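*Asks:* quick one: sequence and predicted model below, then my questions.
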Amino acid sequence: MTWITIGHIDEIPLRGARCVKTPEGKIAVFRTAENEVFAIEDHCPHKGGPLSQGIVHGKAVTCPLHNWVISLETGRALGADEGEVRTIPVRNDGGMLSIALESLMMAAE
């Protein structure tokens, strides 16, 4: 895996998100009220809504289009809905955040 620095945790508001464009597509990086950071693909498995624009509550985000709730830990839809998005590893080193991308490593091989 290749780790890419994406900025400082303070650049993401509590219970908010930031969208990062990568060679693997858009990645939504979320900060919970407890200062935990998660990253998932920035599209709802339902109709592709921008999860980075959703409402963060606990360790989940609600899609702004049709109110699907997606776990930030697993990427899976919660409740009766089915579907999932890929989760992206996140590293917090003294507040500096990095995400791990697989395709960059594969391209370098």
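*Replies:* Cool, the structure landed.

*Asks:* C-alpha from now on. contacts and neighbour counts both.
*Replies:* Noted.

*Asks:* how about stretch 73-90: buried residues?
*Replies:* Judged by neighbour count (16 or more other C-alpha atoms under 10 Å), stretch 73-90 contains these buried residues: Thr74, Gly75, Arg76, Ala77, Leu78, Glu84, Val85, Arg86, Thr87, Ile88, Val90.

*Asks:* another structure for you, compare them:
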Amino acid sequence: MSKWIDIAALEDIPKRGARVVKTAQGCVAVFRTASDEVFALNNSCPHKGGPLAEGIVHGASVTCPLHNWVFSLETGLAQGADEGQVGTYPARVAGGRIELDAAFLAARSAA
């Protein structure tokens, strides 16, 4: 059974925005779409290390602010001609609060 970490209220992240959440296992970029879906990814673009939380959220994608690489918020895969992937983390909204899967975060930090 997963243990979930409460990280913020959904309203703490603007629609089509993101925040960096510092956990004991490291920093995670948490995104909110226009339809109130939440996704969590590694914050660093594999291309040049751009801060994805500062990118533009459109649909279920984010565009890196440094070189315009576009990543799926659902899979972490680069879209279009670019190749690469960023790690994703299970995230959910429960009772208006955003939660991340603690066991998955721990497993990622150990990898």
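*Replies:* Yep, it's here. Note that the structure is predicted; figures quoted are calculated from it, not measured.

*Asks:* care to give me the TM-score?
*Replies:* Put the two chains on top of each other and the TM-score (TM-score structural alignment, normalised by the length of structure 1) is 0.90; 107 aligned residues with a C-alpha RMSD of 1.9 Å.

*Asks:* hang on, the earlier thing: return the subset of the buried residues of stretch 73-90 of structure 1 lying in strands.
*Replies:* Thr87, Ile88, Val90 (DSSP state E).

*Asks:* just give the nearest non-adjacent residue to the first one, would you?
*Replies:* This means Thr87 of structure 1. In space, and not counting its chain neighbours, Thr87 of structure 1 is closest to Ile40: 4.3 Å by C-alpha to C-alpha, 6 or more residues apart in numbering.

*Asks:* okay, now the one you found: neighbour count?
*Replies:* Ile40 of structure 1 has 27 neighbouring residues, counting by other C-alpha atoms under 10 Å.

*Asks:* related to what we said a few turns ago, now for the buried residues of stretch 73-90 of structure 1: which two are most distant?
*Replies:* Leu78 and Val90 (21.7 Å; C-alpha to C-alpha).

*Asks:* got a markdown table for the ones in strands among the buried residues of stretch 73-90 of structure 1, with distance to Gly16 of structure 1 too?
*Replies:* Listed next are those as a markdown table, based on distance: C-alpha to C-alpha, whole Å:
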| residue | distance to Gly16 of structure 1 |
| --- | --- |
| Thr87 | 17 |
| Ile88 | 17 |
| Val90 | 16 |
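
*Asks:* from those, which single one is nearest Ala107 of structure 1?
*Replies:* Distances from Ala107 of structure 1 to these, taken by C-alpha to C-alpha, are shortest for Ile88, at 17.7 Å.

*Asks:* right, and that closest one touches Ile40 too?
*Replies:* Yes. With contacts counted by C-alpha atoms under 8 Å, Ile88 of structure 1 reaches Ile40, the gap being 5.4 Å.

*Asks:* ok, now how distant is Gly95 of structure 1 from Ala28 of structure 1?
*Replies:* As judged by C-alpha to C-alpha, to the nearest Å, Gly95 of structure 1 and Ala28 of structure 1 stand 17 Å apart.

*Asks:* those two: who's more crowded?
*Replies:* Ala28 (24 against 12).

*Asks:* what's near enough to touch that one?
*Replies:* Ala17, Arg18, Cys19, Val20, Ala39, Ile40, Glu41, Asp42, Leu51, Ser52 (C-alpha atoms under 8 Å, 6 or more residues apart in numbering).

*Asks:* quick one: the residue nearest to Thr87 of structure 1 from Glu84 of structure 1, how far?
*Replies:* Distance from Ile40 of structure 1 to Glu84 of structure 1, by C-alpha to C-alpha: 10 Å.
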